[in-house]
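A.B. asks: just a sequence and a predicted model for now, questions to come.
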Amino acid sequence: MTNLSYGRHCAEIVAQTGLLASRVEDADLTLPVPSCPGWNVGQLLRHLGGAQRWAEEIARTRATQPPPDDHFRDLSAYTDEDPALLGPWLTEGAERLADTLSAAGPDAEVWSPVPGGTTAFLARRFTHETVIHRADAFLALGAEFTVAEEVALDALDEWMELGSLPVMLDIRSGLRELLGPGRTVHLHATDTAPEAAAEWLVDLTGDTITWRRAHEKAAVAVRGPLTDLLLAVYRRRPVRGEGAEVLGDERLLDSWLEQVGFG
């Protein structure tokens, strides 16, 4: 399930990168990024731009194995970046990725870290990879981070889908410890239109993690603005921040966020 079309995902990769590039034009890129410990803003941008180029290679070559990714994992060489050079470089990479994805269409089979990889997966994943790293940069620079409601809804749905894949139980051994009777988590965005149905119920009572958009009683519930919920599940902002309310089993909530986190 996705709230956005394939074309919208391709467009958002460019749009979100553009918002990021414009914000760092005159910024101090040596500032640390609290939500990505060990990186400064320039390194964060090199990571994002490198990852986008990596995804573009996968889509362009229809790769069946992941290309090397050391160039955007080891960021030790990028401690003192020039914003005048980095902004255009970042924009170029995003446009190249979007163009390649658009030309390939949504159904081309490619390698992905989860089963059934297609270019549609890449387009959606890199939309939200870009959104969250834009948030990292904005928070580090003291800028207000906002994102369109439909993009945030799609980002939360994707986070739910990836975190509940059965393969995750093998990747993260601690996930199985979350499963048990009565273990449910409810997220409720308080600032969206009713028709958005911006509520999620995570069910940990079975043999696997499942989720659904629903208004249901749960062992623990979190109520707050949509953007705050998105940043909380990505562990970019404390879940008990301003405007958010936690009701019920807080230990279950903390364990769930810790085990299901990625990105």
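C.D. replies: In hand now; what should we look at?
A.B. asks: going forward, measure contacts between C-alpha atoms and count neighbours the same way
C.D. replies: Will do.
A.B. asks: can you point out the buried residues in stretch 251-263?
C.D. replies: For stretch 251-263, a neighbour-count test (16 or more other CA atoms under 10 Å) marks 252-253, 256-257, 259-260 as buried.
A.B. asks: and stretch 53-68, by the same measure?
C.D. replies: Within stretch 53-68, the residues that qualify as buried are 53-60, 62, counting by 16+ other CA under 10 Å.
A.B. asks: so which elements touch the host helix or strand of Leu187?
C.D. replies: For Leu187, the host element (DSSP states H and E) is strand 184-189. Counting contacts by 3 or more CA pairs under 8 Å, 6 or more residues apart in numbering; DSSP states H and E, strand 184-189 packs against strand 199-203, strand 220-224, helix 226-233.
A.B. asks: now do the contacts for Thr118.
C.D. replies: Residues in contact with Thr118 (CA atoms under 8 Å, 6 or more residues apart in numbering) are 106-112.
A.B. asks: hmm, back to that, which of the buried residues of stretch 251-263 fall in helices?
C.D. replies: Members of these lying in helices (criterion: DSSP state H): 252-253, 256-257, 259-260.
A.B. asks: count of neighbours near Ala103?
C.D. replies: Ala103 has 11 neighbouring residues, counting by other CA atoms under 10 Å.
A.B. asks: next SSE after the strand or helix carrying it?
C.D. replies: Assessed by DSSP H and E, Ala103 sits inside helix 83-104. Scanning forward in sequence from helix 83-104 by DSSP H and E, the next helix or strand is helix 119-141.
A.B. asks: how far is that next one from where the chain is centred?
C.D. replies: Put simply, helix 119-141 sits 6 Å off its chain's centre (CA atoms, centre = their mean, to the nearest Å).
A.B. asks: mind putting the ones in helices among the buried residues of stretch 251-263 into CSV with distance to Leu4?
C.D. replies: Conversion of these to CSV gives the following (distance: CA to CA, whole Å):
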residue, distance to Leu4
Leu252, 31
Leu253, 28
Trp256, 27
Leu257, 25
Gln259, 27
Val260, 23
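A.B. asks: got another one to weigh against that:
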Amino acid sequence: MNHVETLRLEGTRLSAAARAAGLEAPIEHCPGWTVGRLLGHTGKVLQRTNLCVADGLMAPPAEDAFVSLPRDEALFDAFDEILSAICETLRSCDPDAPSWNFSGENFKNGFWQRRMAHEVEIHRWDAQNAAGGAIDAFHDASAVDGIDELLTVLMPILSSVKNPTLSS
């Protein structure tokens, strides 16, 4: 599976669906969110990743390193530019080179290639749902890989942060 190609394809679909829905359309499965907030969130996540990989950061980037995103229709073009930049960065990087990430391990660029593909793929679904048209199915290999990432990477992080108490 080529994570960078998945990121490019799903990011393009996300952008098209966001434009079709409009900035004020609600995101059904993210209460209180609109398409504008979804696009802003995803754009910032992509910016963070680009900073980590392009600059080889071994700590989270400072808040002042981020480009402020517009809150109007210009957000669509800003998102497209960020998507293009991160795709180029992740396509040209050494996946084994070091860069910070939140996992607590696997501090390699390859982590970000995988994580960004799934991040954008999930939010593409959100945007297509908000637009009210057809929702593209997840590619089988990507869906399986996304479930693996959820179980082996994200759940251990969430369980260590939240440490939920289970009752019988």
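C.D. replies: Done, it's in. In this text the structure is predicted, and so the values were computed from the model without any measurement.
A.B. asks: any idea which of the helices and strands packed on strand 184-189 of the first structure gets closest to Arg46 of the first structure?
C.D. replies: Of all these, the one in closest proximity to Arg46 of the first structure, counting by CA to CA, is helix 226-233 (21.4 Å).
A.B. asks: so where is that closest one in the second structure?
C.D. replies: Under TM-score structural alignment, the alignment places helix 226-233 of the first structure onto no residue of the second structure.
A.B. asks: so after that helix, what's the next helix or strand?
C.D. replies: On the C-terminal side of helix 226-233 of the first structure, the nearest following helix or strand under DSSP H and E is strand 245-248.
A.B. asks: for that next one, grab the matching residue range in the second structure.
C.D. replies: Mapped onto the second structure using TM-score structural alignment, strand 245-248 of the first structure spans no residues at all.
A.B. asks: flag every buried residue along that strand.
C.D. replies: By neighbour count with 16+ other CA under 10 Å, strand 245-248 of the first structure contains the buried residues Val246.
A.B. asks: cool, stretch 141-150 of the first structure as well?
C.D. replies: For stretch 141-150 of the first structure, burial by neighbour count (16+ other CA under 10 Å) applies to 141, 149.
A.B. asks: again, but for stretch 76-85 of the second structure
C.D. replies: Of the residues in stretch 76-85 of the second structure, those buried (16+ other CA under 10 Å) are 76, 78-80, 82-83, 85.
A.B. asks: counterpart of that stretch in the first structure, which residues?
C.D. replies: Aligned using TM-score structural alignment, stretch 76-85 of the second structure spans residues 87-96 in the first structure.
A.B. asks: now do the matching stretch: distance to the chain's middle.
C.D. replies: On CA atoms, centre = their mean, the centre of stretch 87-96 of the first structure falls 19 Å from that of its chain.
A.B. asks: average offset between that stretch and the second structure?
C.D. replies: In the superposition with the second structure, the average deviation recorded for stretch 87-96 of the first structure is 1.7 Å (mean CA distance after the TM-score superposition for the first structure).
A.B. asks: give me the contacts around that stretch.
C.D. replies: Residues from elsewhere that reach stretch 87-96 of the first structure, judged by CA under 8 Å, 6+ apart: 13-14, 17-18, 21-22, 24-25, 45-46, 48-49, 52-53, 56.
A.B. asks: how far away is Ile135 of the second structure from Asp126 of the second structure?
C.D. replies: 9 Å (CA to CA, to the nearest Å).
A.B. asks: actually Asn2 of the second structure, not the one I wrote
C.D. replies: The spacing between Asn2 of the second structure and Asp126 of the second structure, counted by CA to CA, is 22 Å.
A.B. asks: before we move on, what about Trp112 of the second structure?
C.D. replies: As for Trp112 of the second structure, its distance to Asp126 of the second structure is 21 Å (criterion: CA to CA).
A.B. asks: related to what we said a few turns ago, in PyMOL, select just the buried ones from the contacts of Thr118 of the first structure.
C.D. replies: To isolate the buried members of the contacts of Thr118 of the first structure in PyMOL, using 16+ other CA under 10 Å:
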select buried, resi 106+109+110+111+112
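A.B. asks: which of the contacts of Thr118 of the first structure sits closest to Val151 of the first structure?
C.D. replies: Pro106 (18.2 Å).
A.B. asks: need the counterpart of the closest one in the second structure.
C.D. replies: Match for Pro106 of the first structure (TM-score structural alignment): Pro95.
A.B. asks: got the contact list for its match?
C.D. replies: Taking CA under 8 Å, 6+ apart as the criterion, Pro95 of the second structure is in contact with 108-111, 113.
A.B. asks: cool, Ser102 of the first structure as well?
C.D. replies: Ser102 of the first structure makes contacts with 7, 10, as judged by CA under 8 Å, 6+ apart.
A.B. asks: where does the strand holding Leu187 of the first structure end up in the second structure?
C.D. replies: Alignment note (TM-score structural alignment): strand 184-189 of the first structure is unmatched in the second structure.
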